[in-house]
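S.K.: could you look at this predicted model? Sequence included:
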Amino acid sequence: MSVLTAATVAFAALVTAPAAQAQVATDAAPPEFTDAREEQRFHALVAELRCVMCQNQSLADSNAQIAVDLRREVLALMREGKDDAQIKDFLVARYGEFVLYRPQVESKTWLLWFGPALLLVIGGIVITTLVRRRAPAAHAAAPDDDQEW
């Protein structure tokens, strides 16, 4: 490896290192709660909300910068006097239904809610039909026990 190539690789590593670390954040100042009730409500709410950057982590579990910002936003909305439903509506309007771990049951989420049960019912019908079709064929092919060889 030439000196110029090594210098280029080292420079690229130095330049991209801060950008690679920009995604993960540590909450430098964890929220300070006014009382235990506010803390309990906050933790329950951020556990029900999904981090919009992470695939399957709640706001409470995620270390992404957006999750840190959203936790601060949730606490600010709580202190403005908004109830849990209003906070969820605000986040859904901003980020879509993905932000909710348990989306609301409405016409566009019926498949999400009832799809697994529907697949089980269809699978049961298919298996029952296949078993019933094969049962008569198995009995017809069975040898007659009264016949002697």
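M.R.: Thanks, I have it. Numbering: from 1, shown residues only.
S.K.: when you work out contacts or count neighbours from here on, use the C-alpha atoms and nothing else.
M.R.: OK.
S.K.: so residue 28: helix, strand or coil?
M.R.: coil (DSSP: H, G, I helix; E, B strand; the rest coil).
S.K.: count the residues that sit near it.
M.R.: Using other CA atoms under 10 Å, residue 28 is surrounded by 7 other residues.
S.K.: please apply the same query to the one 5 residues further on.
M.R.: The tally of other residues near residue 33 (other CA under 10 Å) stands at 13.
S.K.: with adjacent residues omitted, what lies nearest to it?
M.R.: residue 39 (5.7 Å; CA to CA, 6 or more residues apart in numbering).
S.K.: tally of neighbours for the one you found?
M.R.: Residue 39: 15 neighbours (other CA under 10 Å).
S.K.: just residue 78 next, same as before
M.R.: With other CA under 10 Å as criterion, residue 78 counts 17.
S.K.: that older thread, other SSEs contacting the host helix or strand of the residue nearest to residue 33?
M.R.: Assigned by DSSP states H and E, residue 39 falls within helix 36-48. The helices and strands touching helix 36-48, judged by 3 or more CA pairs under 8 Å, 6 or more residues apart in numbering; DSSP states H and E, are helix 65-79.
S.K.: also this one, for the comparison:
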Amino acid sequence: MMKKLLLIIIACLFLTPALAVEPDEVLADPAMEARARDLSTEVRCMVCQNQSIEDSDAPLAKDLRILVRERIVAGDTNDEVLTFLVARYGEFVLLKPRFTLANAFLWIAPIGVLLIGGFIAFFAFRSRRGQNPVEKPLTAAEHEALKKILSPDS
């Protein structure tokens, strides 16, 4: 039992995400290194695209991690570092894009589509509610035609 538990713990240690930061990238100041790691989780790897540069092993991600650390050492704030990266690589470099007028449509469109669809469905169901289909009795001519069709003589 104890061996199984130990094996599970060891397996869990190997399943944790591997951080791609190499020892030569780490800053000497722990506070600056913590800032760099926080910022690196917000920046998209342009090669992997759905991975932060903190988690990516791609050479471009390494270059971006080094660039982030250089800007922090130069005295830039977190916002200044992100603004620099956006100016250089575009808004796509951010894993969570900022809400700006340029991309407001992308943020608002899903809500607008849901609202428009809801209004259409509401009014469609409301107009159908007034149209209650009532069965009408057959006319004499229809009754005779039905008898003719169903009679075994034909």
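M.R.: That came through, no problem. Given the structure is predicted, the values throughout are model-derived calculations rather than measurements.
S.K.: translate the residue nearest to residue 33 of structure 1 into the numbering of structure 2.
M.R.: Alignment note: residue 39 of structure 1 maps to residue 33 in structure 2; criterion TM-score structural alignment.
S.K.: and the longest helix for structure 1?
M.R.: For structure 1, the helix that runs over the most residues, judged by DSSP state H, is helix 110-141.
S.K.: burial count for residue 26 of structure 2?
M.R.: Counted with other CA under 10 Å, residue 26 of structure 2 comes out at 17.
S.K.: what lines up with residue 142 of structure 2 in structure 1?
M.R.: Residue 142 of structure 2 maps onto nothing in structure 1, by TM-score structural alignment.
S.K.: OK, contacts around residue 142 of structure 2?
M.R.: Residue 142 of structure 2 makes contact with no residue under the criterion CA atoms under 8 Å, 6 or more residues apart in numbering.
S.K.: okay, buried residues for the host helix or strand of residue 82 of structure 2 please.
M.R.: Taking DSSP H and E as the definition, residue 82 of structure 2 sits inside helix 78-89. With burial defined by 16 or more other CA atoms under 10 Å, the residues of helix 78-89 of structure 2 counted as buried are 78, 81-82, 85-86.
S.K.: a markdown table for these, including distance to residue 2 of structure 2?
M.R.: Shown next, in a markdown table, are these (distance: CA to CA, whole Å):
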| residue | distance to residue 2 of structure 2 |
| --- | --- |
| 78 | 47 |
| 81 | 49 |
| 82 | 48 |
| 85 | 50 |
| 86 | 52 |
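S.K.: and of the residues you listed, the nearest to residue 7 of structure 2?
M.R.: Nearest to residue 7 of structure 2 among those, counting by CA to CA, is residue 78 at 41.1 Å.
S.K.: structure 1: which residue goes with that closest one?
M.R.: Looks like residue 78 of structure 2 aligns to residue 84 there (TM-score structural alignment).
S.K.: count the neighbours of the closest residue in space to its match that isn't next to it in sequence for me.
M.R.: Nearest residue to residue 84 of structure 1 in three dimensions, chain neighbours excluded: residue 45, at 7.1 Å (CA to CA, 6+ apart). The tally of other residues near residue 45 of structure 1 (other CA under 10 Å) stands at 20.
S.K.: surely residue 45 of structure 1 touches residue 85?
M.R.: No: assessed by CA atoms under 8 Å, residue 45 of structure 1 is found out of contact with residue 85, at 9.9 Å.
S.K.: so the residue most central in space within structure 2, which state does it fall into?
M.R.: The centroid of structure 2 falls nearest to residue 96 when counting by CA atoms, centre = their mean (9.4 Å). For residue 96 of structure 2, the secondary-structure state derived from three-state DSSP is coil.
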